[in-house]
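Asks: 3D, please:
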Amino acid sequence: MIDDDEDVLLAAKLLLKKHAHQVIIEKNPKKIPFLLNNDTYDVILLDMNFSKDITSGKEGYFWLSQILEHDPDAVVILITAFGDVEMAVKALKEGATDFVLKPWQNEKLLATVSTAIKLKHSYKEVDKLKKAKEQLEADLNQPFKDIIGTSSSIKEVFNLIEKVAKTDANVLILGENGTGKELVARAIHQRSLRKDQSFIGVDMGAITQTLFESELFGHKKGSFTDAKDDRAGRFELANNGTLFLDEIGNLSMPLQSKLLTVLQNREVTRIGSNTSIPIDIRLVCATNMNVHDMVNDGTFRQDLLYRINTVEIKLPPLRDRLEDIPLLASHFLTSYTKKYRKDIMKISPDAITSLQKYQWPGNIRELQHAIERAVIMSDNQTLEVNDFLFLKGGQSSNDDVITDNLNLDDVERNVIKRAINIHDGNISKAAKELGLTRASLYRRLEKHGL
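Replies: As a prediction, this is how the structure comes out:
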């Protein structure tokens, strides 16, 4: 509240402080800019006339314009004498919210301020909705906000997603580990007619043969030792939505047969039940394996492949889209500086150049881990080459993977070493990165003496 009459200020504060979180009073209107710059206010009560200009109201008009210039949504209640009502009405046309007459009635002043506060809150809500709308429009204008890149190869992926998303066609996503297959699956779902229904993901490589039917098709209570309750399988959970089967190339032939039967009949039967449950799903599958070669080798059913790959989307490895690395690195930098509360502003041009020279056997996931580690360890505002351990000395540290030695055993050994190093010795994560089971990876570790 701004008024040059100290008695008026004190009387108003005594009344309003019982109903407000904080009441600020000020005699000198010249301090209004300072007050506005240092805080925000739900309501501003402004006198129309100050000591230099007792009756014209010009000072009131001036300070009203200053307040509204600083904050067009400011809620300003004018304080005026009986003879100034005409001036107050004029001020309302110029942006004031309301006015109160001196001397005021306490109930009238409280009612006016209360109404003004509700108006201010509505302005805030409108502003919040406006910003949400702007963000939504920005997201719509950037339809693949989670899949980052401008290279021609990734643009082709965007094009395929747009074409296939609105259909119910089954999609097979092919690509090396770490290329973003699940992001593409989610993008297809988000742009499909099923976007308001469930997206259920299943890592087929992590499901044991004994639990396959229970996980995917569900079970009845008591159907086996640990079946203590009825449980819906992933197919039921995804009904009317999208079911994403990741690493489908890891399925054994018997499990492929069971999956094919369900896809053909479009119904599941829970373990321990004789009742079939109809399912309506959009199927999206992914694998890092060459399933076409597996069909030729007799390790993947051709009829299942026909079922799951009405449309194929092949994701390029990061080494084939190196021009996207600056965008990806910037995205991960922003994410991890926020997560770890760091003040790192950028990645140096030399570091970006070095990152682009590296071949990234672990693809985008490896880049993400590299940026995260650098953010955690760095104490500077710019990430340099030395913040990325594998780039020190200008070495393209994929040299232990990409070599002139084409002996398959040596190449396999180097790739396994690289995966183990990327995941700091975590066997489960390394196995997933390599598209292997833990048991298979242990056998290979023993074979190569690692």
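
Asks: CA atoms for contacts and neighbours, from now on please.
Replies: Will do.

Asks: could you pull out the helices for the stretch 351-450 of the chain?
Replies: When assigned using DSSP state H, counting those that start in this stretch, the helices of the stretch 351-450 of the chain occupy the ranges 363-377, 408-422, 427-434, 438-448.

Asks: to compare against the first, here's another:
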Amino acid sequence: MTKKQGTILVIDDDEGVLHTARMILKKHFSEVSTFTSPHNLPVFLKNNQADVIILDMNFSRGVTSGHEGLEWLRKIKKIDPNLHVLVNTAYGDIDIAVEAMKAGAVDFLTKPWEKEKLLSTVLSIFELSKSKKELNQLRNKTKLLNQDLHRQFNDIIGQSKAMQDIFNAIEKIAETEANVLILGENGTGKELVARAIHQRSNRKKDSFIKVDLGAITESLFSSELFGHSKGAFTDARESRAGRFEIASGGSLFLDEIGNISANMQAKLLTVLQQREIVRVGSNKPIPIDIRLICATNRDIYKMVAQNTFRQDLLYRVNTVEINLPSLRERKEDIPLIANHYLEIYRVKYQKGPLQISQNTLDKLINYHWPGNIRELQHAIERAVIMSNGHKLLPSDFLLKNTGPQSSKNLPETLNIELLEKNAIETAIALAEGNLTKASEELGIGRTTLYRKMRRYGISV
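Replies: The predicted structure is shown next:
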């Protein structure tokens, strides 16, 4: 018999009662704790979670009024109003039982109790406790999702021309049923764009389900996406719906679609063509109704050319395509994004007024950000944590020269005329003013060198 994963706490001054309770309940629950005194309760509840508490009503010798139990019941409910308490009363002491129920007890038992009665009552209260916890989690999750879905581009920050084009595309695409493929480097905000599309679609009242395909192994792919029937494999103890089925009526976001194998691509293509799934271990087709949004940071067209991604699957997923610019392609948005995260982390870490100095902004703008917005966000968070004054200084940012671009030792500017001017000045300096040697080093004629020197105001 599989034990239920939960903690039952029994408090009674009678060691015989505690022993009997342990004997009965230990066979059915993973944890059974017992105390002879309720004075240990506050510390226990601070460090542990109890699913059901069985509380005696009297603890002092000769006392039978039940007032001690009522007082401890009120303390328990004050510590955590959601705790489920079952009280023990003397036989026929209905008045105390009624008071206990009014004070927040879920049920009561009269002593001496029968084994079957104790077990059935505790099991019922345990299931009630479990259901209420799941309901609260669901409510919290729904509340959080609704908050996310009703933000007006608040998390997609940008005033650049590139981002205005993205916002316009989202507005146009959202109300259609077209499949969308979002392309962009890591950290550019692909999931935020997917959520924004769902938020503005006709499916916004239904679920938005995200699947990170890069984190799903091939052996679990079918089970995770299409579901499975009870007994389909060793650990399939019950039937479970897959992500396609759960998302039906809403939007399904398949992140990192470029990471799946040829076999997984074939299975996905079949489902998208037939608009139905079959759970693992079943032969029954289940219709699905989803808005598909996919994303990848890989060069999907290069993969098609190399035969590592199916062209017919690409046609299925990219009715409309959105290409997110990297942060270095919209550097004018960096001050806006940096100040957005500055305010978030200033409040989170209880810092006073904080600003970003102009020198710091210049440093952030000139950095190439291989990790894009995600890297900038983490850099701001660290700087806020480590800052001592009222301004974030360049020294607060440890921007490492990592990634393929930094290894090329990028110049501070990519302006062609400035690069040419710097090259001429460097060549003349290395040639110690000998213009013939300088022109040879530059690979241009001496006359051309003179003309360019006059153009850029360079003198020897």
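
Asks: where does the TM-score land?
Replies: Comparing the two superposed chains by TM-score structural alignment, normalised by the length of the first structure, the resulting TM-score equals 0.56, with 263 aligned residues with a Cα RMSD of 2.0 Å.

Asks: Just send the helices of the stretch 351-450 of the first structure back as TSV, with mean neighbour count and distance to E156 of the first structure too.
Replies: Converted to TSV, the helices of the stretch 351-450 of the first structure look like this (neighbours: other Cα atoms under 10 Å; distance: least, Cα to Cα, whole Å):
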stretch	mean neighbour count	distance to E156 of the first structure
helix 363-377	19	18
helix 408-422	17	29
helix 427-434	19	25
helix 438-448	14	34
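
Asks: possible to save those as CSV with distance to L35 of the first structure?
Replies: Putting the helices of the stretch 351-450 of the first structure into CSV (distance: least, Cα to Cα, whole Å) gives the following:
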stretch, distance to L35 of the first structure
helix 363-377, 39
helix 408-422, 54
helix 427-434, 56
helix 438-448, 64
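
Asks: and the helix or strand encompassing K75 of the second structure, which stretch of the first structure?
Replies: Secondary-structure assignment from DSSP states H and E places K75 of the second structure in helix 67-79. In the comparison with the first structure, helix 67-79 of the second structure aligns to no range at all (TM-score structural alignment).

Asks: Report the buried residues of that helix.
Replies: When neighbours are counted by 16 or more other Cα atoms under 10 Å, the buried residues of helix 67-79 of the second structure are found to be 67-70, 72-74, 76-77.

Asks: Tell me how far the alignment partner in the second structure of P254 of the first structure lies from D299 of the second structure.
Replies: In the superposition onto the second structure, P254 of the first structure corresponds to N263 when matched by TM-score structural alignment. To D299 of the second structure, N263 of the second structure is 20 Å away according to Cα to Cα, to the nearest Å.

Asks: Same question for N140 of the second structure.
Replies: Look at N140 of the second structure and D299 of the second structure: by Cα to Cα, they are 38 Å apart.

Asks: What of N136 of the second structure?
Replies: When distances are taken as Cα to Cα, N136 of the second structure and D299 of the second structure turn out to be 42 Å apart.

Asks: go on, A215 of the second structure?
Replies: 19 Å.

Asks: cool, and S282 of the second structure?
Replies: Relative to D299 of the second structure, S282 of the second structure is positioned 36 Å away (Cα to Cα).

Asks: which residues in the stretch 51-200 of the first structure form helices?
Replies: The residue ranges that make up the helices of the stretch 51-200 of the first structure, judged by DSSP H, counting those that start in this stretch, are 58-70, 85-93, 106-141, 152-165, 181-190.

Asks: Aligned counterpart of N168 of the second structure in the first structure, please.
Replies: N168 of the second structure maps onto N159 in the first structure when the alignment is built from TM-score structural alignment.

Asks: right, I mislabeled it, should have said A236 of the second structure
Replies: Superposed on the first structure with TM-score structural alignment, A236 of the second structure falls opposite A227.

Asks: That match in helix, strand or coil?
Replies: At A227 of the first structure, secondary structure determined by DSSP: H, G, I helix; E, B strand; the rest coil is coil.

Asks: Can you report how many residues lie near the residue lying closest to it once chain neighbours are set aside?
Replies: Spatial nearest neighbour of A227 of the first structure, excluding adjacent residues (Cα to Cα, 6 or more residues apart in numbering): K221 at 5.1 Å. By the criterion of other Cα atoms under 10 Å, K221 of the first structure has 15 neighbours.

Asks: Now do the contacts for K221 of the first structure.
Replies: Under the criterion of Cα atoms under 8 Å, 6 or more residues apart in numbering, the neighbours of K221 of the first structure are 227-231, 272.

Asks: Same question for it, what's its three-state structure.
Replies: Judged by three-state DSSP, the three-state class of K221 of the first structure is coil.

Asks: of the helices of the stretch 351-450 of the first structure, which approaches L243 of the first structure most closely?
Replies: Closest approach to L243 of the first structure among the helices of the stretch 351-450 of the first structure is made by helix 427-434 (20.0 Å; Cα to Cα).

Asks: Quick one: the residues in the second structure that that closest one pairs up with.
Replies: By TM-score structural alignment, helix 427-434 of the first structure lines up with nothing in the second structure.
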